[in-house]
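[1] Okay, predicted coordinates and the sequence, questions at the end:
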Amino acid sequence: MTGSASAPAPRRRGRPPRAQADSGPGARQRILEAARAEFAERGYDKTSVRGIAKAAGVDAALVHHYFGTKDEVFEAAVEMTLEPVQPAPAVVGDGSLDGVGERMARYFIEVWENPATRAQLLAVFRSALTHEAAAKVLRTLVLRRVLERVAAELKVPAPRFRAELAASHMVGIAVLRYVIKVEPLASTDPEEIVRMVAPTLQRYLTDPG
């Protein structure tokens, strides 16, 4: 038998061995769930691809195969976190801007008040506050899911700026209420927050200036 006859077939670059890739059904989903848990518990800086792989029970090469870099794993984990959150059709409604400020305020508050999304959103925000790569992912997803849709419906000058201004107002409330937990905002009834904030958002979004 010659040496060439017994040589293993060359492996495709960037792809893990077949036995590793077939490490069980739902390997990609396990990695994604492990990544979300690791980022939530440790934050962006202290989470590593190796740690995610260990938590998912796979080799780090499989994580790279499915998701690429750490930033890309983080983006996929954030997408998974935001999956239950609808892209904001309730904010825009049927195209009418009457009451859009109240709808936007309620949309943001309900997302944060939902136990299914709050813990993961807290992890995402904490990471975004301390690491630019995490902040970039969050900016991109918020822009795509909310701001572009709202801005498209505004019939006023500088619609995207107005949508960003309104969103920044609500993000500030989210940070103070849910991340830093400043009182009395942290314990104020959600409906009271909506009532107080809605007129300001309405002005941001529809005032002809």
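    Yep, that arrived.

[2] switch to C-alpha atoms for all contacts and neighbour counts from now on
    OK.

[3] show me the contacts for the residue nearest to the spatial centre of the chain.
    Using Cα atoms, centre = their mean, the residue of the chain that lies closest to the mean C-alpha position is V78, 3.6 Å off. Residues near V78 by Cα atoms under 8 Å, 6 or more residues apart in numbering: 36, 124, 138.

[4] From Y178, how far out is it?
    Distance from V78 to Y178, counting by Cα to Cα, to the nearest Å: 18 Å.

[5] which of the residues in the helix or strand hosting the residue nearest to the centre of the chain are buried?
    Here V78, judged by DSSP states H and E, is contained in helix 70-82. Within helix 70-82, the residues that qualify as buried are 70-71, 73-79, 81-82, counting by 16 or more other Cα atoms under 10 Å.

[6] Surely R28 touches H64?
    No - with contact defined as Cα atoms under 8 Å, R28 does not count as touching H64 (10.8 Å).

[7] count of residues packed around K181?
    By other Cα atoms under 10 Å, the residues close to K181 number 14.

[8] Which residue, neighbours along the chain excluded, lies closest to G101?
    Ranked by Cα to Cα, 6 or more residues apart in numbering and with sequence neighbours excluded, the top spatial neighbour of G101 is Q202, at 4.0 Å.

[9] how many other residues sit next to the one you found?
    Neighbours around Q202, by other Cα under 10 Å: 20.

[10] The one helix or strand it maps to: which residues count as buried?
    Assigned by DSSP H and E, Q202 belongs to helix 190-206. Neighbour counts over helix 190-206 (16+ other Cα under 10 Å) mark 194, 197-199, 201-202, 204-206 as buried.

[11] for the chain, what's the longest helix?
    helix 27-46 (DSSP state H).

[12] packing partners for that one?
    helix 49-56, helix 60-67, helix 70-82, helix 115-130 (3 or more Cα pairs under 8 Å, 6 or more residues apart in numbering; DSSP states H and E).

[13] got a markdown table for those helices, with distance to G24 too?
    Converted to a markdown table, the helices and strands packed on helix 27-46 look like this (distance: least, Cα to Cα, whole Å):
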| stretch | distance to G24 |
| --- | --- |
| helix 49-56 | 11 |
| helix 60-67 | 12 |
| helix 70-82 | 20 |
| helix 115-130 | 26 |
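
[14] what's the closest of the ones you listed to P190?
    Closest of the helices and strands packed on helix 27-46 to P190 is helix 115-130, at 14.1 Å (criterion: Cα to Cα).

[15] also this one, for the comparison:
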Amino acid sequence: MRVTDVRGKRAGGRRPGVSGTREAILAAAQRGFAEHGYLATTIRGVAAAAGVDPALVLQFFGSKDGLFDAALRADPPTRDLAALLDDGGVADLGERLTRRYLELWEGRDTGPRLLAVVRGASASPSASAMVSAFMADAVMLPLARAVGTGQAELRANLTGAHLLGVATARYVLRVEPLASLDRERVVAILAPLVQHHLTGDLAGS
């Protein structure tokens, strides 16, 4: 299979400092993974897009896996979800969380990055492990803390699995009629189920 590099030109002017160079590499990596996927994005291509030598990318991140993990955690697309969990109680969290999650998938910048995360998780075992660890740290743990009731970790897992499943069917696989359904209609259908996972009685508990 032919590998596609991420190409680009560095803007004129002085080369940025260490911090600026690292940020430029991360930005190029985020674009690369979002546009081309995990497998087709290369160290050489990211270096070209950032205007640096490939050896410098390896110096900062060690490997493509290290670069993927850093790009995933730098300004993560799920950041708004964590902020939302601190805004208000849990009584209507199902609706607020569902709406914001779908909005992120439909966002011009966040949508492609979420798509890259899901596709990256299925591209290789190492990428899958990094996505799993990131989701546990950045999404599941804050959600469990926000729920704060019995079996909070299980409730967070069920909520995340339900939302991810719907997003995968709607935005990745484009399953109809779900893919074409109005977002607010999806929220109306999905939010009560999410709320039940968060605060309702769990069978057998």
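    Structure received. Predicted, not measured: the structure shown is a model, and the values here were computed from it.

[16] rewinding a little: mind reading off the mean deviation between the longest helix of structure 1 and structure 2?
    Its aligned residues in structure 2 lie a mean 2.1 Å from helix 27-46 of structure 1 after superposition (mean Cα distance after the TM-score superposition for structure 1).

[17] Give the buried residues for that helix.
    27-28, 30-40, 43-44.

[18] Where does that helix end up in structure 2?
    With TM-score structural alignment applied, helix 27-46 of structure 1 matches the range 21-40 in structure 2.

[19] Outside of the matching stretch itself, list whatever touches it.
    Against stretch 21-40 of structure 2 from outside (Cα under 8 Å, 6+ apart): 3-6, 15, 41, 46-47, 49-50, 57, 60, 67-68, 70-72, 74, 112-116, 119-120, 123.

[20] Please, a PyMOL command that selects the buried ones among those residues?
    Buried residues within the contacts of stretch 21-40 of structure 2, by 16+ other Cα under 10 Å, are selected in PyMOL with:
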select buried, resi 5+6+41+46+47+49+50+57+67+68+70+71+72+112+113+114+115+116+119+120
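
[21] hey, what's in contact with both of R28 and H64 of structure 1?
    Joint contacts of R28 of structure 1 and H64 (Cα under 8 Å, 6+ apart) do not exist.

[22] how far away is the alignment partner in structure 2 of D189 of structure 1 from D109 of structure 2?
    Under the alignment defined by TM-score structural alignment, D189 of structure 1 is paired with D182 of structure 2. D182 of structure 2 sits 20 Å away from D109 of structure 2, going by Cα to Cα.

[23] which one of those two has more residues nearby?
    Neighbour tally, D182 of structure 2 and D109, criterion other Cα under 10 Å: the higher count belongs to D109, 13 against 9.

[24] I'd like the buried residues of helix 190-206 of structure 1 written out as CSV, with distance to A166 of structure 1 added.
    Shown next, in CSV, are the buried residues of helix 190-206 of structure 1 (distance: Cα to Cα, whole Å):
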residue, distance to A166 of structure 1
V194, 13
V197, 10
A198, 10
P199, 11
L201, 6
Q202, 9
Y204, 6
L205, 7
T206, 11
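
[25] If we only consider the residues you listed, which is nearest to G99 of structure 1?
    G99 of structure 1 has its nearest neighbour among those in Q202, at 7.0 Å by Cα to Cα.

[26] Enumerate every residue touching the counterpart of that closest one in structure 2.
    Using TM-score structural alignment as the criterion, Q202 of structure 1 maps onto Q195 of structure 2. Listed by Cα under 8 Å, 6+ apart, the contact partners of Q195 of structure 2 are 91-95.

[27] cool, and L138 of structure 1?
    With Cα under 8 Å, 6+ apart, L138 of structure 1 has these contacts: 78, 124, 128.

[28] Need the counterpart of the second one in structure 2.
    Right, the one you point to is V124 of structure 1. Per TM-score structural alignment, V124 of structure 1 is aligned with V117.

[29] and the gap between that match and L181 of structure 2?
    When distance is defined by Cα to Cα, V117 of structure 2 is 23 Å away from L181 of structure 2.

[30] okay, those two: which has more neighbours?
    Higher neighbour count among V117 of structure 2 and L181: V117, with 23 against 11, using other Cα under 10 Å.

[31] Next up, the contacts around that one.
    Per Cα under 8 Å, 6+ apart, neighbours of V117 of structure 2: 72, 131.

[32] That one and V90 of structure 2, how far apart?
    V117 of structure 2 sits 27 Å away from V90 of structure 2, taking Cα to Cα as the criterion.

[33] now do L114 of structure 2
    Applying Cα to Cα to L114 of structure 2 and V90 of structure 2 gives a distance of 25 Å.

[34] from memory R118 of structure 1 sits against I109, does it?
    No - R118 of structure 1 is beyond contact range of I109, at 10.3 Å (criterion: Cα under 8 Å).

[35] neighbour-wise, which of those two wins?
    Legend: neighbour count by other Cα under 10 Å for R118 of structure 1 and I109, higher for I109 (19 against 16).

[36] Which position in structure 2 pairs with W112 of structure 1?
    In structure 2, the residue matched to W112 of structure 1 (TM-score structural alignment) is W105.

[37] Can you name the residues that contact its match?
    W105 of structure 2 touches 111-112, 114-115, 167, 171, counting by Cα under 8 Å, 6+ apart.

[38] Looking at those, which one is closest to A136 of structure 2?
    Nearest to A136 of structure 2 among the contacts of W105 of structure 2, counting by Cα to Cα, is L114 at 15.5 Å.

[39] Relative to L56 of structure 2, how far out is the closest one?
    From L114 of structure 2 to L56 of structure 2 the distance is 27 Å (Cα to Cα).
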